[in-house]
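Student: Turn this into a model:
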Amino acid sequence: MNWADFSASEPDLAKTVEDRFGAFTHHTLATLRKDGSPRTTGLEVRFLNGELWLGMMPNSLKALDLRRDPRFALQANPGEGQSMGGGDVRISGRAIEVDDPEVKAGYTEEVEPPEPLHLFRTELTEVVRTYIEDDRYLVVQVWKPGEPTRTLKRT
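Tutor: Next up, the predicted model:
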């Protein structure tokens, strides 16, 4: 399921997630190394034309990780201090490399990244938002494809 499908099924959560990622430029991407251990790196993300895009420098380790194993986790930058406006937001899924020159040209027209680049579109497997409500409740919203969003509250 791509970003447009998620947005259509859960528009309020999708808007919150986009706003959270839009608050800062750099976020944290987790990939899997060749030996299966995790790698975390910084990354800029873009929501364009119904897709969540991951663009990377040529032959960067994170790009090579995703070519080998497309699973990823992406966490929005929490910002400075403890404000976490909008809460903590994480997206998991699979990154599919796009080699189509027309698609890449459309992306680079909108974003103007340095070229050449590795460009990945994403297929979502989970979106999670965690936040504090009324200074009392820890609220966790969990969305998975084909399921309604679950909301869990704890005091």
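Student: Going by C-alpha atoms from here, please, whenever you check contacts or count neighbours.
Tutor: OK.
Student: in this protein, which spans are strands?
Tutor: Using DSSP state E, the strands found in the chain span residues 27-32, 38-43, 45-48, 51-56, 71-75, 88-97, 118-133, 137-143, 150-154.
Student: what comes up buried for the second one?
Tutor: Of the residues in strand 38-43, residue 43 count as buried by neighbour count, 16 or more other Cα atoms under 10 Å.
Student: okay, the angle between that strand and strand 51-56?
Tutor: With axes from the mean of the first three to the mean of the last three Cα atoms, to 10 degrees as the basis, strand 38-43 and strand 51-56 are set at 100 degrees to each other.
Student: Now find how far off-centre strand 38-43 is within its chain.
Tutor: Centroid separation between strand 38-43 and its chain, computed with Cα atoms, centre = their mean, to the nearest Å, is 12 Å.
Student: one more to put side by side:
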Amino acid sequence: MTTSWQEFEKVAPRIAEIFRRRHAATGNLCFLGTLRPDGFPRICPMEPRFFEDRLWLVGMPDTAKFRDLERDPRFTLHTATVDTQVSDGDAKVWGTVEDVQDEDLHARFADHLFAETGLDLRGRRFDRFLGARLVGASAVEVSGGHLDVTVWRAGGQEKVVRKH
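Tutor: Sure, this is the predicted structure:
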């Protein structure tokens, strides 16, 4: 069972809020985990985008991370932080990607990206346009001398575990 971002926000609002807040705070920077052909993990920086209520893993085509996802669609995406105290929280999501080939969607995305960042991909064909389908997520928050770990699995609701 997998879940779209829009569905995820409904069943795991705390994790979704932390993920979105940390994503925005770092200029959209996250770390993408994929599996190399030899089975070892690969971690790469990337700037996933929210568009039309979905999380998209987009970037420079024909890179190792996208070849990994073409071969094995499983991924993890972790918000970037340099705060060892995690005072603003931290979140990660994981699941699979699906390649969405829809020229109208691609055109709307390119228009939105240009308006938001000035990066002009308008009129280009997207060989891969990867939408995230989530199967799990977690977030941590530190406050009042305790650590709250919020976890979620597809098909369920988020649960908070407090550690003192």
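Student: Of all the strands of the first structure, which one is nearest residue 103 of the first structure?
Tutor: Closest to residue 103 of the first structure of these is strand 118-133 (Cα to Cα; 9.3 Å).
Student: Who are the packing partners of that closest one?
Tutor: Helices and strands touching strand 118-133 of the first structure, by 3 or more Cα pairs under 8 Å, 6 or more residues apart in numbering; DSSP states H and E, are helix 3-9, strand 51-56, strand 88-97, strand 137-143.
Student: any chance of the strands of the first structure in JSON lines, plus distance to residue 106 of the first structure?
Tutor: Formatted as JSON lines, the strands of the first structure follow (distance: least, Cα to Cα, whole Å):
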{"stretch": "strand 27-32", "distance to residue 106 of the first structure": "23"}
{"stretch": "strand 38-43", "distance to residue 106 of the first structure": "20"}
{"stretch": "strand 45-48", "distance to residue 106 of the first structure": "10"}
{"stretch": "strand 51-56", "distance to residue 106 of the first structure": "12"}
{"stretch": "strand 71-75", "distance to residue 106 of the first structure": "23"}
{"stretch": "strand 88-97", "distance to residue 106 of the first structure": "15"}
{"stretch": "strand 118-133", "distance to residue 106 of the first structure": "11"}
{"stretch": "strand 137-143", "distance to residue 106 of the first structure": "29"}
{"stretch": "strand 150-154", "distance to residue 106 of the first structure": "35"}
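Student: Could you pull up the residues touching the closest residue to residue 2 of the first structure other than its chain neighbours?
Tutor: Using Cα to Cα, 6 or more residues apart in numbering and skipping residues adjacent in sequence, the residue nearest residue 2 of the first structure is residue 123, 5.0 Å away. By Cα atoms under 8 Å, 6 or more residues apart in numbering, the contact set of residue 123 of the first structure is 1-3, 93-96.
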